[in-house]
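Novice: starting from these lines, generate the structure:
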Amino acid sequence: MGTIRITKQFNFETGHALYGYDGKCKNVHGHSYKLSVTVIGKPISDSTQVKYGMVIDFTDLKKIVKEEIVDVFDHATVFNKNTPHIELAKELQDRDHHVILVDYQPTSEMMVIDFAKKIKGRLPQNIQLFSVRLQETETSFAEWYASDNQ
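Specialist: Just a heads-up that it's a prediction; the model follows:
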């Protein structure tokens, strides 16, 4: 059997602010993100296996991405923990808001790198992460490809 790419898509809502940015995105705002995760591998060829013919069960991929990304980031506000936004983050946390502090500027570019790392760490050994696409708006997205990051 040949090598196949499998893609699963996800949606989640997340707020963020870009400290030091010279435009509107310096303000706290949110996006309806669309995340596409593509893995690559060979379909299971052993007909005695329950997942015969699959590269990975879509349900298994969904579980990984939901646990690592969607359930964590959905309806959260993301701030770089190394900026003065930390004060705002603490205030929101004190008011029982879901805040995520990261060690990077929470742009789509940096988030997609973070997401790829988290997903790669959870995939079965015979499955490789091919790409991750994080769409921030209808016309803007960032993509991570394994081939660009070897």
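Novice: okay, CA-based contacts and neighbour counts for the rest of this
Specialist: Will do.
Novice: which parts of stretch 130-139 are buried?
Specialist: Across stretch 130-139, burial judged by 16 or more other C-alpha atoms under 10 Å covers Phe130, Ser131, Val132, Arg133, Leu134, Gln135, Glu136.
Novice: which helices and strands does the longest helix belonging to the chain pack with?
Specialist: Secondary structure of the chain read by DSSP state H shows that its longest helix is helix 108-120. For helix 108-120, the elements it packs on are strand 128-137, strand 140-145, judged by 3 or more C-alpha pairs under 8 Å, 6 or more residues apart in numbering; DSSP states H and E.
Novice: could you also give me the structure for this second sequence? I'd like to compare it with the first:
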Amino acid sequence: MSNIRITKQFNFETGHALYGYDGKCRNVHGHSYKLSVTVIGKPIKDSDNVKFGMVIDFGDLKKIVKEEIVDKFDHATVFNKNTPHVELANELEKRGHNVILVDYQPTSEQMVIDFSEKIKTRLPKNIQLHSLKLQETETSFAEWYASDN
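Specialist: Below you'll find the predicted structure:
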């Protein structure tokens, strides 16, 4: 049976700042991110299986991405924990803000790598992560492909 790619799209709002950057993005700002998650696998052949004919139930994929990415990053502010931004992060947390400290510069490129690792660990063994597309603005995005890694 053929391999089939399944894609589900997600939206979330996240703030960030790029420490040491030489442009406007050094300032705290936010984006309406769009994340497209594509997995690949063979449709289930067992007609007694409730998921018969599916590669993966869209609801199952949604649960994984929601728990690993959307629920954590939506309306959060992301800072590199290895920069002086940690002081700002601590102050924001004291005031009740949702802050995520990561060990990378929170660019779309680095975030999509992080997301790929989080999603891959949760997928069933017979399903592989094929690609991710993280759209930061209407015209700017980063893509991750398993075949490139």
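Novice: related to what we said a few turns ago, I'd like the helices and strands packed on helix 108-120 of structure 1 as a markdown table, with distance to Ala116 of structure 1 appended.
Specialist: Shown next, in a markdown table, are those (distance: least, C-alpha to C-alpha, whole Å):
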| stretch | distance to Ala116 of structure 1 |
| --- | --- |
| strand 128-137 | 6 |
| strand 140-145 | 7 |
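Novice: which parts of the longest helix of structure 1 are buried?
Specialist: Burial within helix 108-120 of structure 1, assessed by neighbour count using 16+ other C-alpha under 10 Å, is assigned to Ser108, Met111, Val112, Ile113, Asp114, Phe115, Ala116, Lys118, Ile119, Lys120.
Novice: with structure 2 overlaid, how far apart is that helix on average?
Specialist: For helix 108-120 of structure 1, the mean deviation from structure 2 after alignment is 0.1 Å (mean C-alpha distance after the TM-score superposition for structure 1).
Novice: orientation of that helix relative to strand 140-145 in degrees?
Specialist: For helix 108-120 of structure 1 against strand 140-145, the angle by axes from the mean of the first three to the mean of the last three C-alpha atoms, to 10 degrees is 40 degrees.
Novice: how far is helix 108-120 of structure 1 from where the chain is centred?
Specialist: Centre-to-centre, helix 108-120 of structure 1 and its host chain are 5 Å apart (C-alpha atoms, centre = their mean, to the nearest Å).
Novice: cool, stretch 84-101 of structure 2 as well?
Specialist: Centroid separation for stretch 84-101 of structure 2 versus its chain: 21 Å, with C-alpha atoms, centre = their mean.
Novice: now swap in stretch 21-30 of structure 1 and tell me
Specialist: With C-alpha atoms, centre = their mean, you get 21 Å for stretch 21-30 of structure 1.
Novice: check what contacts it and list those residues.
Specialist: With contact meaning C-alpha atoms under 8 Å, 6 or more residues apart in numbering, stretch 21-30 of structure 1 is reached by Glu13, Thr14, Gly15, His16, Ala17, Leu18, Tyr19, Gly20.
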